[in-house]
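Asker: When you get a sec, could you give me coordinates for this:
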Amino acid sequence: MTAESPRPIGVAVLGMGNVGAEVVRILTENADDLRSRVGAPVELRGVSVRDLSRPRSGVPSALLTDDPAALVARDDVDIVVELIGGIEPPRTLIRTALQSGKSVVTANKALMAVHSGELSDAAATSNVDLYFEAAVAGAIPVIRPLTQSLAGDRVTRVAGIVNGTTNFILSEMDETGADYADVLAEAGRLGYAEADPTADVEGHDAAAKAAILASIAFHSRVTASDVYCEGISSITSDDLAAAKKFDCTVKLLAICERIEADGVEKISARVYPALIPFEHPLATVNGAFNAVVVEAENAGRLMFYGQGAGGAPTASAVLGDLVMAARNRVYSGRGPLESTYASLPIAPIDDVPTRYYVSMQVADKPGVLEQVAAEFAKRDVSIAAVRQEGAGENARLIVVTHRASDRDQSETVAAIEKMDSVIKVSSVLRLEGTND
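Answerer: Just a heads-up that it's a prediction; the model follows:
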């Protein structure tokens, strides 16, 4: 007498772009391996696409549909993989799936950065899984280590390079000395930048990922609107050249950390271009690669590095979630619930202590440095280093400060801009990755 064969796990894939096509390919090609890992067959029930007239290699036409809602509603679908992107219709489709008792895997960072609370509640109510490892840093495992491996530790800081487009642009500018506009155009030609790169270069993509990381790391709900955000469009080749003289490079960083403000523990979540020293592990992350550094009280510093985007790498993360969700269906388990017990408040950027790099074009005459230094001193902002370059109309003064509140630093820069001896404040960047 043989044991009864386990019931197959039915999967619906919503969206067949670069990532969706790779997910379907892996599901098909690795069916036997996936069955062994899950404990039951994992069967593709259907794939929703926008245009049924387009040929889709490797997918039988009978599996294609342009009605995602009907696909989600099918009784033989146990897990929905959402790869459409954007807020709607994914929000409605995912919520419907969860409320119907189906587990969901998504790579949708924009949605999870805004509506993770609502969707997590729906998953908890129905006792099903909601996984989203692929929403942050592509193939790099970050979400699962935070929710599981470090569940017994206290995470104090998460910082990283989580957008490949901006990292490619800054790396190329640093290596070649080319201007921002030229490298952005090259990124588009190579496929690293979208036709409309605004979400990437203005930091919105990284901010969505920062919201997700902060929510998980600090057991509090953080949305994209809570994240302070600056992009890289104002960065010049001169900034990168000047950074080298201070043994630094410039990276777009997503930083989430616990800080104390007014005697209260708060969350700081922010995205901006910043100088980081050459010896910092993130300084060597170049091209379209991503990296995230997690700091915890007992585990210390951990770094996760790899390809942060692309069809196959992101599909790898999606399949990892899919296997976990499928196993839970087979063995009547479920993954970790959303944890928001801490409910820490969000610190405004003014309260965040940072260091500053300020580059200014100044009048070439005696006493300018003393006047500039006096403005910093008025607000108790300590100067760590000063560099003077050029002469005449090309005279430039660069000031690097010690750590002070962002409010005091910003007020100092605003006062300097009004000085008669300062022709122009050409660049203001923060400096991260030091203990000063």
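Asker: okay, CA-based contacts and neighbour counts for the rest of this
Answerer: OK.
Asker: which residues sit against stretch 326-343?
Answerer: The contact list for stretch 326-343, computed with C-alpha atoms under 8 Å, 6 or more residues apart in numbering, reads 6, 9, 38-40, 42, 79, 120, 124, 127-129, 147-148, 215-216, 218-221, 324-325.
Asker: Which parts of the stretch 201-350 of the chain are helices?
Answerer: 204-217, 237-245, 311-330 (DSSP state H, counting those that start in this stretch).
Asker: this one next, for a side-by-side:
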Amino acid sequence: MMRTRPLKVALLGCGVVGSEVARIMTTHADDLAARIGAPVELVGVAVRRPDRVREGIDPALVTTDATALVKRGDLDIVVEVIGGIEPARTLIGTAFEHGASVVSANKALLAQDGAALHAAAEEQGRDLYYEAAVAGAILLIRPLRESLAGDKVNRVLGIVNGTTNFILDKMDSTGAGYQEALDEATALGYAEADPTADVEGFDAAAKAAILAGIAFHTRVGLDDVYREGMTEVTAADFASAKEMGCTIKLLAICERAGDGASVTARVHPAMIPLSHPLASVRGAYNAVFVESDASGQLMFYGPGAGGAPTASAVLGDLVAVGRNRISGTTGPGASAYAALPVSPMGEVVTRYHISLDVADKPGVLAQVATVFAEHGVSIDTVRQQGKDGEASLVVVTHRASDAALGGTVDALRKLDTVRGVASIMRVEGE
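Answerer: Presented below is the predicted three-dimensional model:
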């Protein structure tokens, strides 16, 4: 039966996502009430600029005092979509202390302080849900946390940033250079005026930390994630990738080590075969590929950002938390029982594509091959082109540790016959 007393909801932030959350709460009020089992009432909206016109929101609900709003004491749910570390962290903690559960889309905060936030929620007997923090509307957190709770996840491999995927897809499909593709992404609104968080991998690294922690039941922080941006990817790299039957994507990769006794989390550009499902993810879309013991291979695909898609994930959490609130229960909290160590990047094992500028003279290939052999890195294929005393040498290796590859590259740079290391690209998804 429908409960007559409404669930009181406060909204922290009313930007692109927050305004969509408020709109859907209003336009779908009857449906939300039917699904939750009680009406939902928006009782306050905290913003920084109160004078801005917000269509569909009663001005009487708008406040600049977010602290006073979360301290009301009669709130059931606080929706946090302001982003960043502070004041979001303090406001969420205050909301727990004053009796509210929290729905958040704050990937940066959850990656940095997820363990402390979960502990605070558990101490107060409240929910902390954050489906919208990773991959927008794509249902990913809940399947990992609930649907696959009885399975053993071994690997999570994904495109979790739409801006970078748009840029790399444009470079691949048109032959454009990095800056040209970035300029188009900015003009179309896919890239921010300052795209650093996206193109340098910070956004994807935060998401990787969240995904690894949930998938492997282990606390993984942002500092545990190896991060490498994509600003050095060139049209020549794409040309080499095509010759190998590959394309290039900025990937978040979370996986168990070979013996299962540790985990790794990393973000970097990588070549993947065109036959891999992630290779066909185009434009600003996201996709995450999950490999587990019982379920095998699963792929989650869809829009990874934007006001309406992200708001959809927020509202899905609001329904779940609302149901828990009515029944007097809480949903699943943090699961870190496995407590697996996070291995350093040097222990990661994969294949590599290395492009070298070398002198075009006899014996160079033998010298290069000797360096690889001395560092225990086995060569799979070599391709060489030369003209007028200069040559390019492309080496693709068998699987080797990142530390071994790093030592190899350092030694190659010391050879008189190697003019420079043009690019190093990991090869994944095989």
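Asker: before we move on, the earlier item: do you know which of the helices of the stretch 201-350 of the first structure lies nearest residue 30 of the first structure?
Answerer: helix 311-330 (10.7 Å; C-alpha to C-alpha).
Asker: Residue 401 of the first structure against residue 356, yeah?
Answerer: Yes: with contact defined as C-alpha atoms under 8 Å, residue 401 of the first structure reaches residue 356; the gap is 5.3 Å.
Asker: Could you check how far residue 432 of the first structure is from residue 334 of the first structure?
Answerer: 39 Å (C-alpha to C-alpha, to the nearest Å).
Asker: Neighbour count for those two, which is higher?
Answerer: For residue 432 of the first structure and residue 334, the more surrounded residue by other C-alpha atoms under 10 Å is residue 432, and the numbers stand at 22 against 18.
Asker: and the residue mapped onto the more buried one from the second structure, what does it touch?
Answerer: Structural alignment (TM-score structural alignment) places residue 432 of the first structure against residue 428 in the second structure. By C-alpha under 8 Å, 6+ apart, the contact set of residue 428 of the second structure is 270, 271, 272, 273, 350, 351.
Asker: ok so, going back, between residue 401 and residue 356 of the first structure, which is the more surrounded one?
Answerer: residue 356 (26 against 21).
Asker: Can you find the partner of that one in the second structure?
Answerer: By TM-score structural alignment, residue 356 of the first structure lines up with residue 352.
Asker: Tally up the residues packed near the closest residue to residue 351 of the first structure other than its chain neighbours, please.
Answerer: The shortest distance from residue 351 of the first structure to any non-neighbouring residue, by C-alpha to C-alpha, 6 or more residues apart in numbering, is to residue 405 (5.6 Å). When neighbours are counted by other C-alpha under 10 Å, residue 405 of the first structure registers 17.
Asker: Look up how far residue 346 of the second structure lies from the counterpart of residue 405 of the first structure in the second structure.
Answerer: Aligned counterpart of residue 405 of the first structure in the second structure: residue 401 (TM-score structural alignment). Separation of residue 401 of the second structure from residue 346 of the second structure (C-alpha to C-alpha): 6 Å.
Asker: Same question for residue 19 of the second structure.
Answerer: On the measure of C-alpha to C-alpha, residue 19 of the second structure and residue 346 of the second structure end up 44 Å apart.
Asker: Comparing those two, which shows the higher neighbour count?
Answerer: Neighbours per residue, other C-alpha under 10 Å: of residue 19 of the second structure and residue 346, the larger number sits with residue 19, 22 against 13.
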